[in-house]
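# no sequence on this one, just coordinates:
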């Protein structure tokens, strides 16, 4: 209710909120979060130093309780919480936080492990010697003072620092709508750069960078690459990559990675704990044990390696996944005349030099004023006590005066003195009236007059003022300069983990249950067609190998699931396992849904190559005969949860995926032995989430089993394989070209003996073939051993199958011409990749378990003996297995 005499003023809430928010944001920017470009200090740090200056806790005095210092700063200058002042003071005392600490702390002031400092009542502090240079000449009217929060005291608005503090210690802070993150630098280098600027005001930033090479962090480490440094110096913004400093040692009988310096602002304990988690999750294999052996002598973290680990590879994994490599994002924003500005290296030096120039002028003016005041008094002394008669006369005036005022006036009238001079004479001790003291007064007066002339020369001579600034800076360098701590690796850049991973040929295997691994090609050998082969992988019960992929470590793998989603992995990110290892579940590597399953993949080169991804297309086919073509560019931005590759309708699933270049021919095969061929251009390119178009028309109960992409129609042949081990090679041109969406032509004479078609692949005589059956047996054969046959023939037996076993998957591989066929004791295995695209189709699972999972050792020995016998005497093709008769 409005009281009498009161008046209500309506205010627009939008305007009021805008005004209040601007006031708040400016307060945060100017009075809290951003440093001043001149002294490099935020208000809280400036107040801590001034509070300690007022308490007299200099570097040559005894320590004072931190609580006393904090209380003094709070009560006089900083009206905020005590933790804000204490936390700021603690950071100013931590040698791992500031390149040149400004507070000398005694007690527990925290650690690099993130341990908090002891309470302020337990710790003590005093100023560091270098802080004396920050506060030097503060009492000589060198800077402006402003009222404190309650106008009861004054405080400096800036410090008259001789130290280029913003450069050497940097700063960080978050304001409203802006933030600053300035890197620390070496004091000696900074002084050299400033001196070079004073000598030549037109100096370029590149020339300054010959003196101040790069940031110099308190914790040392290695600056990896120079582009970020160059950007930061030139523009005030840049991303600097930091790496820990490491060396390799032998600890006991193991290799070990020893870390002696960590990147700036890294919490050592958190880094070690996170690394241990990654080792436990198998994201960083090869580490046996991690120990923190840091002590008073310095930092030492030991990563003890397993016997089979390659130190450089493990180190690179540590760089990739842990804080042993971090980035420091430089954002040089500071207050210039009360306004935030982004500054490059030369800007920072310019503003510091201008500040020092002003300090020198104001200091000289103050000293000149004091010298003139002293000279004035000395002139009065010489007038009164210059001769014995004058002295006697002055003494007589004082003795016969009734009071000091009368005496002062008498001296003024008699000797033509000023009041100041007369008062100084009255204040003289009798001892100063001797003849010896008169000589001292005259000598002092002469010295003062010389000083006055010198001060006047300084004020009238700008080059001399800059020379003074230079000399003072060189003195600072002599006193406090030290060696650079952070090394620079000029050859470094954005870390690429493949730099230390050999780009060797590998074989990827994926089981029906979704277990994946990569195995070096060297674990496999070669056999002739018709051999039985040996165990290729250990699988779980009721599981079998469904896909086999030939690749190299540095390539990309795009996984496509039956629900139409696409996921990414680099080949080297797939866990390595021996030939008989079962591998890791795919769900542990990519975020695939529990009820989804990988159906196809594409192996590609660099997805960051814009020209490559725009030239290539992804062609997919579903079980119901739908085909879709999309630019590879749509799949070039990996996401953790994958992306939608194709819209899948009910009772359908994605089956195959290939890369094409726009000039290919597409062939789609069905389980009933039909195949269709049409040009890729018949399929128009659509968006990533579209459903696609009809690729082949299916008969009742028929379904697509695979697709190939043919590029060389003259020389390529088509290989089709049935589930009971029959296969056939036919020239691509034997399949007449039709329109998309037709029923296709017969590709294999399907009978009960052959079983349904399970795979289609394009091959040449130079290719090899890797065959894996459901029991885990693998065999490799050369394609030049299979002659090209007619399109509708039954084909030949490609592999001898035991009992009710059947083929699970095939893959095209490259034959090593230097390797001779092995005897029965050698193991069957694929070679390296021949083309960019290999695709596998799903085969219905039978009740047969893998050979490696069968029973006890006695049973296993019998099976191996039978395999050995059949390898020595491979079964020849019977007439009905190699017929070329038409259907």
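Cool, the structure landed. No experiment lies behind these values; they were computed from the predicted model shown.
# all contacts plus neighbour counts: C-alpha atoms, from now on.
Will do.
# Let me see the ranges of the strands in the stretch 251-400 of the chain.
254-261, 287-292, 301-305, 325-331, 333-336, 339-342 (DSSP state E, counting those that start in this stretch).
# what about versus this one:
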């Protein structure tokens, strides 16, 4: 052999070969033909089984034989790919109307593989006969098979719109297709309406084709998505499982799933739900059971008592394949190339195919009828001169001589002469002429009818309509999938995701926060809290894991942290700094911590600043879905900072104390409801060089404890306060000294539950009994409790 070496660049070779490969798999493997809705391997399987007589009206035959026929004659590929395609055509959870009936294990909705082809048996289904009907009447073009030993159809006659009825899915090079199954009766009805009115709109067609009809049922949401898909070929719908709520004998409820979305693996779905239960991602599920049997699909999800079943279902819709999105991508081979098509184009292509099929069939039948008519006329002519015909035949040398003599004598054609000389003697009876005349009349009527179909387009369309109507009558089934117009928004109740549990949440002065179990807290006691040296417990409270912590900072911002997102640590451990949960500035620190569950609209937060500004905002405004950064609670002016946060759900007294000993008390009603970004209004009219030390709620029976920088404490009763209007200067509580005046550095509203106070300097702290500080109604500076020469200037006061 002579050696031929071509010098080609790798880019050209790869590009050319991949281009050829892509064209092949697009046209000859992965995408269905719009006319019969079949991929080449599916078409070859059906035709091979039809050719070998493996039809619905006969017995089952080993699948291996059918696969062998397909591989040997039409599809020279691996037997696994052919058998897999054959199995899929028999799975009633994949196809709305199966094209192959199979005996034996043909897989399951759990994605179990089918038994090997040597074990299963198969035959064509009854509806497949409609795809292959009239294929021997020259209705479709044939082409040579791969080795030129026989021919195979390029497309099947497909007397029903198979592409829409059973849908298709496939991936090729650069193209993919996802066409959902539809209801046979609806699709045929829409086709009939299209025949009557080719200008029918998609909206009008949707009166008949409501939407997809999946073999697994389910609930389809989103009519707009269906309409868009039918117009453009692309669209999105939501497919949701059918879920019912049943009550068990023990009073518990269970969610019962009887229909799942199309092409969802049931066993994987059950496994995923059980994993969510085991990992405690969803609270309230006791057990998940797959109770599917021969009567139908059934998944039972048993719930705890008093759990909201709708909330659990919504969570599962959101986080499992109990609900999925289905994206239409209606790509099919049209005129030899892939095309994205809407429903009108698909029906139009199918109708054009049927016009071609019926035209070719009619021509074929007309040719046969005219040939038979010609023979019948010759036989009738021969019977009229029977004696002479017999005489000529007896005197002829052989058959060929007899044919020539008959043609010459009676002006017959060669075909007529052939029919006469091969006529059997028993048919030469007087009654035979009557039968021939009846057959002649029938043939004449048939020929007239067939010619009318070919000459009259409306008559041809009527034939298509009659045959489609007959198929619709014989194969129609009730719709399995329910269609809902709107896509339902899934609202997930936090109570479903988080186990409800009471815990202790604590915060230290330096901003360390932790969540502790009641068991750990009770075992250690409040005094054994884990804190750093120089730090102290600022606040702790028993809350629920379903609550939310709102942490306010000096910069007028707040951190939104769900309690369940806090790491659970022991009471003796330190916890984590809030900056590790939500990033805050270096000079920003925590000033208060509040807890919310429902974020009620009839409650308010009052925020007060060092420079005498105050505002009231509805609690509901603080609800957010953003946890990762601080949010604005109050807009602060330059040099100002947030001091106090109060929560009220009714009108209450607010008392304000300043550094220079001024006091103002007024009702919270004087504050109007404002947004989070508002700067607020003036709370108290400050003197030059003065600033607010405390703004808190106060009520009768409470007292106010004040600490000065010189180590003095003064405690006043509620009746000393004078209720006035907001933004006034207020009354003086401290006696002004010319030399080393007292200045209030900290103050707290004291309730009857408070028994101890603690004073803090830079390096030391001093604890004492609150009741040891006598109530003062005089214009004094209080009593010294520490010596600042030894203790240092007082900076902070706490009560507990």
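All right, it came through fine. It should be emphasised that the depicted structure is a prediction, and the values quoted were computed from it without experimental measurement.
# where does the TM-score land?
Put the two chains on top of each other and the TM-score (TM-score structural alignment, normalised by the length of structure 2) is 0.73; 657 aligned residues with a CA RMSD of 4.7 Å.
# sorry, back to before: kindly reformat the strands of the stretch 251-400 of structure 1 as TSV containing distance to residue 506 of structure 1 and mean neighbour count.
Shown next, in TSV, are the strands of the stretch 251-400 of structure 1 (distance: least, CA to CA, whole Å; neighbours: other CA atoms under 10 Å):
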stretch	distance to residue 506 of structure 1	mean neighbour count
strand 254-261	26	20
strand 287-292	23	16
strand 301-305	24	23
strand 325-331	29	21
strand 333-336	50	23
strand 339-342	51	16
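# Select, out of those strands, the one closest to residue 442 of structure 1.
For residue 442 of structure 1, the closest of the strands of the stretch 251-400 of structure 1 is strand 333-336, at 47.6 Å, according to CA to CA.
# matching residues in structure 2 for the closest one?
Counting by TM-score structural alignment, strand 333-336 of structure 1 pairs with residues 331-334 of structure 2.
# what does stretch 397-404 of structure 1 give?
Taking TM-score structural alignment, stretch 397-404 of structure 1 hits residues 392-399 over in structure 2.
# same deal with stretch 96-104 of structure 1?
Under TM-score structural alignment, the match for stretch 96-104 of structure 1 is residues 93-101.
# Show me what counts as buried in that stretch.
The neighbour-count check on stretch 93-101 of structure 2 (16 or more other CA atoms under 10 Å) flags 93, 94, 95, 96, 97, 98, 99, 100, 101 as buried.
# Make sure the last one is indeed in a helix.
No - when the secondary structure is assigned by DSSP: H, G, I helix; E, B strand; the rest coil, residue 101 of structure 2 falls in strand instead of a helix.
# wait, isn't it in contact with residue 123?
Yes - judged on CA atoms under 8 Å, residue 101 of structure 2 makes contact with residue 123 at a distance of 5.5 Å.
# if I pick the aligned partner of residue 30 of structure 1 in structure 2, what's in contact with it?
Counting by TM-score structural alignment, residue 30 of structure 1 lines up with residue 27 in structure 2. Taking CA atoms under 8 Å, 6 or more residues apart in numbering as the contact definition, residue 27 of structure 2 lies against 333, 336, 337, 338.
# The same query, at a cut-off of 10 Å, please.
Taking CA atoms under 10 Å, 6 or more residues apart in numbering, we find residue 27 of structure 2 in contact with 33, 39, 40, 172, 332, 333, 334, 336, 337, 338.
# count of residues packed around residue 781 of structure 2?
Residue 781 of structure 2 has 24 neighbours, counted by other CA atoms under 10 Å.
# typo on my end, it should be residue 224 of structure 1
25.
# can you check residue 472 of structure 2 too?
18.
# again, but for the one 5 residues further on
Counted with other CA under 10 Å, the burial measure for residue 477 of structure 2 works out to 14 neighbours.
# Also residue 677 of structure 2?
14.
# and if you look at residue 155 of structure 1?
17.
# Trace it over to structure 2, please.
By TM-score structural alignment, residue 155 of structure 1 lines up with residue 152.
# On the three-state scheme, that match is what?
strand.
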